[in-house]
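> I need the structure of the sequence given here:
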Amino acid sequence: MKEALDHLVEKLDGLAPTAALVLGSGLGGLVDQVEDARRISYAELRGFPRSGVSGHAGEVVAGHFAGTPVLMLSGRAHYYEHGNAAAMRPALEVLAGIGISHLILTNAAGSVDPEMGPGSVMLIT
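From the prediction side, this is the model:
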């Protein structure tokens, strides 16, 4: 983990975000709105997962989003890909190690509730 943490700190080049987003399906384009973006492939970060799901780029994108320093994980490992529920743990531990204190997980989900059409925001608890 230390190797990935040190490499990420180096690539962030002084940027110190405290918030991170894990982008789910359909949200990968959000990284294009990050200003002064630093892009780091998961392949450069030991322990970061490889995702085979379409739309999951497998990269860290850090910079400013709406004026706020932020880090985005574009892509994540899914349980059904590897059978490992802890596949994202090393990546999340690295985020904690660089000072991320707020984490927002996103995903694509469906609902049988007719009041929740496509594009609705839901809280999964």
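
> contacts, neighbours, all on C-alpha from now
OK.

> and the next helix or strand past the top helix by length along the chain?
Counting residues, the longest helix found in the chain (DSSP state H) is helix 2-12. Next helix or strand after helix 2-12 toward the C-terminus (DSSP states H and E): strand 19-23.

> spatially central residue in this protein, please.
With distances taken as C-alpha atoms, centre = their mean, residue 73 lies nearest the centre of the chain, 2.0 Å away.

> to compare with the earlier structure, here is another sequence to fold:
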Amino acid sequence: MLLREKIEQAKQWITQRTPHQPKIGLILGSGLGSLADEIEERTVLPYASIPHFAVSTVESHVGQLVLGKLEGQTVVAMQGRLHFYEGHSLEAVTFPVRVMKALGVEVMIITNASGAVHERIKPGELMLVSDHINLTGSNPLIGPHDPQLGPRFPDMSEAYSKELRSLARKVAAEQGIELQEGVYAWWTGPAFETPAEVRMIRMLGGDAVGMSTVPEVIVANHAGMKVLAVSCVCNMAAGILEQPITAEEVFAMAAKVKQKFATFIRGVVRNL
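Here you go, the predicted structure:
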């Protein structure tokens, strides 16, 4: 079955179960999944029920699509994302983005948790992603080309919308949030990076590193959506503090920052 046929089947299944026609898509990463619980007039659809959706296996990711109203806007949110390190293909990881586009989404807001590579960025801060480095050697667009889904060679010179980044900075200023800005490096995981790898990322120009986001950003751009990505910096990357990194540390910091993060994202949505 062609990818676009799978997308259409998933779209039809969803539209039969909700009155909402979303224009804004949200991918809620580690620590921010609870924002989906604040969506009003909700339609909740578990990934396992949606045709051709993969199922999230990460404990902190609920794994459901939530459609409804947030700050007066009609949205569709992934409450928990899919990761390459779970063993999903990149087509499966990015399939929900394709479906969101089919549902009518024009703006994609993507959140994640990351480790700081540049020492000017501290745990607990939010980082606006200005660009990315793909360190995985793979790309979700590899494979047969379907011109109905997007161009064979999409431009990535403004993968992260300048207009949306400007809006985000304005919202941060209004809320009194010190918003960092930098380059996000995508590492496959699930192992954290070694100190030598972190030094390499710093030399390449990376400011933070994480295990998600870039595949979804590539596909969203391919599909013609505007993208905003914001990272919750949860720890200093390996070798900077000379202490072990644990998932518990990451989750604890994400939980600590989640209210500030959620308020910020709500402010962005309100101003779209």
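
> that older thread, residues contacting the longest helix of structure 1, please?
Here helix 2-12 of structure 1 makes contact (C-alpha atoms under 8 Å, 6 or more residues apart in numbering) with 38, 40, 44, 45, 46, 47, 62, 94, 95, 97, 98.

> show me which of those is closest to residue 85 of structure 1.
Residue 85 of structure 1 has its nearest neighbour among these in residue 47, at 14.2 Å by C-alpha to C-alpha.

> find the nearest non-adjacent residue to that closest one, please.
Excluding the flanking residues, the one nearest residue 47 of structure 1 by C-alpha to C-alpha, 6 or more residues apart in numbering is residue 90, at 5.6 Å.

> kindly report the same for residue 71 of structure 1.
In space, and not counting its chain neighbours, residue 71 of structure 1 is closest to residue 62: 4.2 Å by C-alpha to C-alpha, 6+ apart.

> so which strand or helix has the aligned partner of residue 73 of structure 1 in structure 2?
In structure 2, the residue paired with residue 73 of structure 1 is residue 78, using TM-score structural alignment. Residue 78 of structure 2 is located in strand 73-79, with elements delineated by DSSP H and E.

> break down the stretch 51-200 of structure 2 into its strands, ranges please.
64-70, 73-79, 107-116, 126-134, 179-186 (DSSP state E, counting those that start in this stretch).

> out of those, which comes closest to residue 19 of structure 2?
So among the strands of the stretch 51-200 of structure 2, strand 64-70 is nearest, using C-alpha to C-alpha, at 8.7 Å.

> next, the angle strand 73-79 makes with the closest one.
Orientation check (axes from the mean of the first three to the mean of the last three C-alpha atoms, to 10 degrees): strand 64-70 of structure 2 against strand 73-79 gives 160 degrees.

> returning to that earlier point: any chance of the strands of the stretch 51-200 of structure 2 in JSON lines, plus distance to residue 172 of structure 2?
Shown next, in JSON lines, are those (distance: least, C-alpha to C-alpha, whole Å):
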{"stretch": "strand 64-70", "distance to residue 172 of structure 2": "18"}
{"stretch": "strand 73-79", "distance to residue 172 of structure 2": "19"}
{"stretch": "strand 107-116", "distance to residue 172 of structure 2": "15"}
{"stretch": "strand 126-134", "distance to residue 172 of structure 2": "10"}
{"stretch": "strand 179-186", "distance to residue 172 of structure 2": "6"}
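
> who's in contact with residue 75 of structure 1?
22, 23, 24, 28, 51, 55, 56, 57, 58, 59.

> touching, the residue nearest to the centre of structure 1 and residue 60? I think so.
Yes - when contacts are counted by C-alpha atoms under 8 Å, residue 73 of structure 1 is listed as touching residue 60 (4.8 Å).

> now do the buried residues in stretch 42-58 of structure 1.
Using 16 or more other C-alpha atoms under 10 Å as the test for burial, stretch 42-58 of structure 1 gives 42, 45, 47, 48, 49, 50, 51, 55, 56, 57, 58.

> for the residues you listed, which two are the farthest from each other?
Most distant of the buried residues of stretch 42-58 of structure 1, by C-alpha to C-alpha, are 47 and 55, 20.4 Å apart.

> residue in structure 1 matching residue 128 of structure 2?
By TM-score structural alignment, residue 128 of structure 2 lines up with residue 123.

> please apply the same query to residue 99 of structure 2.
Using TM-score structural alignment, residue 99 of structure 2 pairs with residue 94 in structure 1.

> okay, now the closest residue to that match other than its chain neighbours: neighbour count?
Distance criterion C-alpha to C-alpha, 6+ apart; nearest residue to residue 94 of structure 1, sequence neighbours excluded, is residue 5 at 5.4 Å. Neighbours of residue 5 of structure 1 under the rule other C-alpha atoms under 10 Å: 20.

> if I look at residue 5 of structure 1, how far off is residue 121 of structure 1?
32 Å (C-alpha to C-alpha, to the nearest Å).

> likewise residue 35 of structure 1?
Residue 35 of structure 1 is 25 Å from residue 121 of structure 1, where distance means C-alpha to C-alpha.
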